[in-house]
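**Student:** prediction below, plus the sequence it came from.
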Amino acid sequence: MNTAFLMNSLWVMVGAVLVILMIGGFILLETGSTRMKNAGHIAGKTILTFSIGSLVFWAVGYGLIFGKGNALIGFSDFFYSGYDVKSLSLSGAVFFLFQLAFAGISLTIAFGGFAERAKLSAYLVFSVLFSIFVYPPIAHWIWGGGWLAEHGKQDFAGSTVVHLTGAMAALAATILLKPRIGKFNKDGSANNLEGHNQVFTALSVLLLWVGWFGFNAGSTLSVDKAFFGFVAVNTNLAAAAGTVAAMIISWIVNGKADVPMMLNGALAGLVAITASCAFVETWAAVVIGFVAGILVFYSIRFFERRQIDDPIFALSVHGTAGVWGTLSTGFFATKELATVGKPGLFYGGGLEQLGVQALGVFTSGAYAFFVSFAILFVMKVVMKGLRVTEEEEIIGLDMSEHGSYGYPELLRPGQKLNA
């Protein structure tokens, strides 16, 4: 066993740990962005659903993505044993854990569309079905040697595979669940159901930002030439540019430097650079992040005006920014860095790679939305609804689903709570 094999395996293991720790960032993000009467529920269900997703990925998900099969799906390596050697340069078990972490992140993103109104049972069932029927086919098409990979689709660390997939599932959920009580008035205007802790959301963004170095730089799967450092620099620059852009546009339009919008700008920059972090120069990473910060501002307003209630802005941060990030390689991928596919429009590649990227966005996004919608629609019929009762929603899911509050000293049964 050579030194390169051990170093590569150790590096990717570090990346896997960082990505799994991002689950903690999502706990703080979703908890801080919602009301305290649901805080314990959100924290607990996130750990539970990641656990379910992990077991399903071990049983069938990994095989559906990376098993031997055809252009649409894999058919082998179910109930992964952990003993194989993925290649001469990397431990198979480490690669498995790294990919499991990505699947878990996509599932967590999807649940942003469920927040503050879905039954716990809906989370449990959808965790299983998403991890079999939604995420694996798209991941196989792009990362498992499927038909989009054959076309040269560029998605280095998952702007499409992870983020857009999760966002489209969230869109399906929020449409079927309908808005939270009190979110919209009869005239269609929106009320701001403010999250209870901006410190949580700021800390969550920092944790996610750091975890993203495992997400993107870890996707090099190698320490060769320390290329992961270049990927990390692009990742950091895009996040910084997204933060600044969202702050500027919110200040210009609203007259105030909105804190949640700044935080969403950082995440949008991270999501956008995820597809292109290994394929573009540093100046392009800044542009990609900056554009993502502006797009997320207008995307949030767009969905709210259409009475789509997205409590943690998954559709904008992961969906809109995921689309832009995927398309961006069709503009900015360089001849030297485009190890997958072809150079972008600005580097002499013409429209070919941009067309492949657009095809990937459309097919993957449509598949994730319609399959998720169908699954959730059937669940709604079979389970006699996905949503808790009005009384349970007003009380809060901490008490109605678990029998205790996440903040027991602040909230008591019978206390009047914000609807």
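**Tutor:** Nice, I can see it. Numbering: from 1, shown residues only.

**Student:** drop to CA atoms for contacts and neighbour counts, all remaining ones
**Tutor:** Noted.

**Student:** quick check: buried residues in the host helix or strand of A374?
**Tutor:** Assigned by DSSP states H and E, A374 falls within helix 352-382. By neighbour count on 16 or more other Cα atoms under 10 Å, the buried set for helix 352-382 is 353-354, 356-361, 364-369, 371-373, 375-377, 379-380.

**Student:** quick one: name whatever helix or strand follows that helix.
**Tutor:** helix 390-395.

**Student:** following that next one, which helix or strand shows up next?
**Tutor:** Criterion used, DSSP H and E; the element after helix 390-395 is helix 397-402.

**Student:** show me what that next one is packed up against.
**Tutor:** Judged by 3 or more Cα pairs under 8 Å, 6 or more residues apart in numbering; DSSP states H and E, helix 397-402 is in contact with helix 39-56.

**Student:** which helices and strands sit right next to the helix it packs on?
**Tutor:** Judged by 3+ Cα pairs under 8 Å, 6+ apart, helix 39-56 is in contact with helix 3-32, helix 92-110, helix 120-129, helix 397-402.

**Student:** make a markdown table out of those helices and add distance to A246 and mean neighbour count.
**Tutor:** Shown next, in a markdown table, are these (distance: least, Cα to Cα, whole Å; neighbours: other Cα atoms under 10 Å):
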| stretch | distance to A246 | mean neighbour count |
| --- | --- | --- |
| helix 3-32 | 18 | 21 |
| helix 92-110 | 21 | 23 |
| helix 120-129 | 32 | 18 |
| helix 397-402 | 32 | 21 |
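
**Student:** against that first model, consider the following:
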Amino acid sequence: MSSTFRTTGLAVGVLALSAGAAFGQDAAAPEAAEAVEYALASDTAYIFNTLLFLIGGFLVMFMAAGFAMLEAGMVRSKNVSMQCLKNISLYSIAGLMFWIVGYNLMYSGVDGGYFGTPSPKMIEPVGGSDLGAGYSGASDWFFQMVFCAATASIVSGTLAERIKLWPFLIFTAILTGILYPITGSWEWGAGWLDGMGFSDFAGSTLVHSVGGWAALSGAILLGARIGKYGPNGQVHPMPGSSIPLATLGTFILWLGWFGFNGASQLAMGTISDVTDISRIFVNTNLAACGGVVTAVILTQIIYKKVDVTMALNGALAGLVSITAEPLAPGIFTSIIIGSVGGAIVVFAVPMLDKMKIDDVVGAIPVHLLAGIWGTMIVPLSNSDATYSVQFIGVAAIGVFTFVASGIVWAILKATIGLRPSEEEETMGMDKAEVGVEAYPEFGQGSQRL
């Protein structure tokens, strides 16, 4: 039976029972009418909650395009096709792994522990529903899966231009199928951190910092791109292929973030929920605005010129910063939280260069450092959280992800290798591994980019 037919039938039932009560024909009619009205309200909440997951899910899915365009614009032209291939591949691998093992590892049977049951996720049969859950299980799986894929996208940008395709894809499978679900279960799966009172509304730590820690461990083991750093600590700029593409990618990510944060309310069946979602949208948007303006002002002051890439990353850092608690803060507080995220980017990018950690797109400052900041500042506006528990959560997730990722990267390096040959890296990954150049009309000129 369709949901429309069922809802219509319930409405007719309500009218019929109400009419019967009015004529005194059935003394039990008022109670029955109340029961039917309750059932109708449950159906309505189920529909709107499911719709929230689906709309939020496809907005977050569109962030995959944002990551792809951002990375395509930030790498040199000889590596653009590789980044496009990596992004469509990692999204697909994340989808398969999160269905095969990841979802239930994250949510099924955690019960205050450290991980759930590794098994495929079962969804409802055709026409079936479980009103007790308050939403469709399939919609929940889809919404959670796109978060998982976003985590892997963070790693892709950091390690761009000097990692081979297959080791990256193998790491992606392990990250999305095992590592991300385990740490996710600690909070969102009602695991041990959730029991302590750790709070991460939409994933400043559980998504963004996890991706950032995995990227950092990979960048350290992989090393920098050829020619990035001189023997005396000089930093040689390697401009990206397209600022317009990077800007487009940033705006797509900004748009997708409304699904990322807004749908993390996890309910849209009441006036209160819809009002809160609207508040989340406003706070999310203004935090990003604060991040951009702060990055623009600081780069003008420090470098005497405005760096557009810093402005783009300032927006993303503002978004990451507000993700841990986008509901509770007031507008001014949200702007400050996002502004600090933008400042983190401006100061952390050159700091990483001094450490000779090559992060092509700036994902470590944006996702790792701003993610830590956003998680640690939650108690400022959310009285249910404490700074001590927030620190325990950030530290535990960071240590686990960094060490586990490092072990996986080290095994891959020792077996199949991580880097292409010097000749292949100089040639560009498009020719070396993909076989399709993004800009073939450039001809031999692309070799010099």
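**Tutor:** Thanks, I have it. Please read these numbers as outputs of a predicted model, since none were measured by experiment.

**Student:** before we move on, back to that, wait, which of the helices and strands packed on helix 39-56 of the first structure is closest to G330 of the first structure?
**Tutor:** helix 92-110 (23.5 Å; Cα to Cα).

**Student:** what sits against the closest residue to L88 of the first structure other than its chain neighbours?
**Tutor:** Distance criterion Cα to Cα, 6 or more residues apart in numbering; nearest residue to L88 of the first structure, sequence neighbours excluded, is F5 at 6.8 Å. Shown in contact with F5 of the first structure (Cα atoms under 8 Å, 6 or more residues apart in numbering): 88-91.

**Student:** how much space between the most centrally placed residue in the second structure and K354 of the second structure?
**Tutor:** Central residue of the second structure (Cα atoms, centre = their mean): A150, 4.1 Å from the mean position. Distance from A150 of the second structure to K354 of the second structure, counting by Cα to Cα, to the nearest Å: 28 Å.

**Student:** which residues touch L316 of the second structure?
**Tutor:** By Cα under 8 Å, 6+ apart, the neighbours of L316 of the second structure are 250, 253-254, 288, 291, 366.

**Student:** which one of the residues you listed sits closest to G233 of the second structure?
**Tutor:** V366 (23.4 Å).

**Student:** tell me the counterpart of that closest one in the first structure.
**Tutor:** Under the alignment (TM-score structural alignment), V366 of the second structure pairs with V317 in the first structure.

**Student:** do the same with L179 of the second structure
**Tutor:** Taking TM-score structural alignment for the superposition, L179 of the second structure sits opposite V134 in the first structure.

**Student:** and the nearest residue in space to that match that is not next to it in sequence, what does it touch?
**Tutor:** Nearest non-adjacent residue to V134 of the first structure, counting by Cα to Cα, 6+ apart: A368, 5.8 Å away. Contact partners of A368 of the first structure, counting by Cα under 8 Å, 6+ apart, are 134-135, 138, 165-166, 168-169.

**Student:** kindly report the same for R180 of the first structure.
**Tutor:** Taking Cα under 8 Å, 6+ apart, one finds 116-117, 309 in contact with R180 of the first structure.

**Student:** on that earlier part again, dump the contacts of F5 of the first structure into JSON lines; add distance to L55 of the first structure, neighbour count and secondary structure as well.
**Tutor:** JSON lines is the format used below for the contacts of F5 of the first structure (distance: Cα to Cα, whole Å; neighbours: other Cα atoms under 10 Å; DSSP: H, G, I helix; E, B strand; the rest coil):
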{"residue": "L88", "distance to L55 of the first structure": "27", "neighbour count": "11", "secondary structure": "coil"}
{"residue": "S89", "distance to L55 of the first structure": "26", "neighbour count": "18", "secondary structure": "coil"}
{"residue": "L90", "distance to L55 of the first structure": "23", "neighbour count": "21", "secondary structure": "strand"}
{"residue": "S91", "distance to L55 of the first structure": "20", "neighbour count": "21", "secondary structure": "coil"}
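
**Student:** which single one of the residues you listed is nearest to G82 of the first structure?
**Tutor:** S91 (9.1 Å).

**Student:** hmm, M7 and the closest one touching each other?
**Tutor:** No: using Cα atoms under 8 Å, S91 of the first structure is not in contact with M7, being 10.2 Å away.

**Student:** M379 of the first structure maps to what in the second structure?
**Tutor:** By TM-score structural alignment, M379 of the first structure lines up with L412.

**Student:** right, and the helices and strands packed on helix 39-56 of the first structure - which one's nearest S189 of the first structure?
**Tutor:** helix 3-32 (23.4 Å).

**Student:** in three-state terms, label the closest residue to the match of V366 of the second structure other than its chain neighbours for me.
**Tutor:** Leaving aside its chain neighbours, V317 of the first structure sits nearest to A268 (4.8 Å; criterion: Cα to Cα, 6+ apart). Secondary structure, DSSP: H, G, I helix; E, B strand; the rest coil: A268 of the first structure is helix.

**Student:** A268 of the first structure matches what in the second structure?
**Tutor:** By TM-score structural alignment, A268 of the first structure lines up with A317.

**Student:** quick revisit: what number of residues lie near the match of L179 of the second structure?
**Tutor:** As a burial measure, V134 of the first structure scores 23 neighbours (other Cα atoms under 10 Å).

**Student:** where do the helices of the stretch 251-400 of the second structure begin and end?
**Tutor:** Ranges of helices within the stretch 251-400 of the second structure are 271-303, 308-323, 331-354, 363, 370-376, 387-415, based on DSSP state H, counting those that start in this stretch.

**Student:** ok and the first one relative to helix 308-323, angle-wise?
**Tutor:** Put plainly, it is helix 271-303 of the second structure. 150 degrees (axes from the mean of the first three to the mean of the last three Cα atoms, to 10 degrees).

**Student:** which parts of helix 271-303 of the second structure are buried?
**Tutor:** Applying 16+ other Cα under 10 Å to helix 271-303 of the second structure flags 274, 276-277, 279-299 as buried.

**Student:** ok so, going back, which residues touch the match of L179 of the second structure?
**Tutor:** If you count contacts by Cα under 8 Å, 6+ apart, then V134 of the first structure has 165, 367-368, 371-372 around it.

**Student:** 7 Å instead?
**Tutor:** 368, 371-372 (Cα atoms under 7 Å, 6 or more residues apart in numbering).
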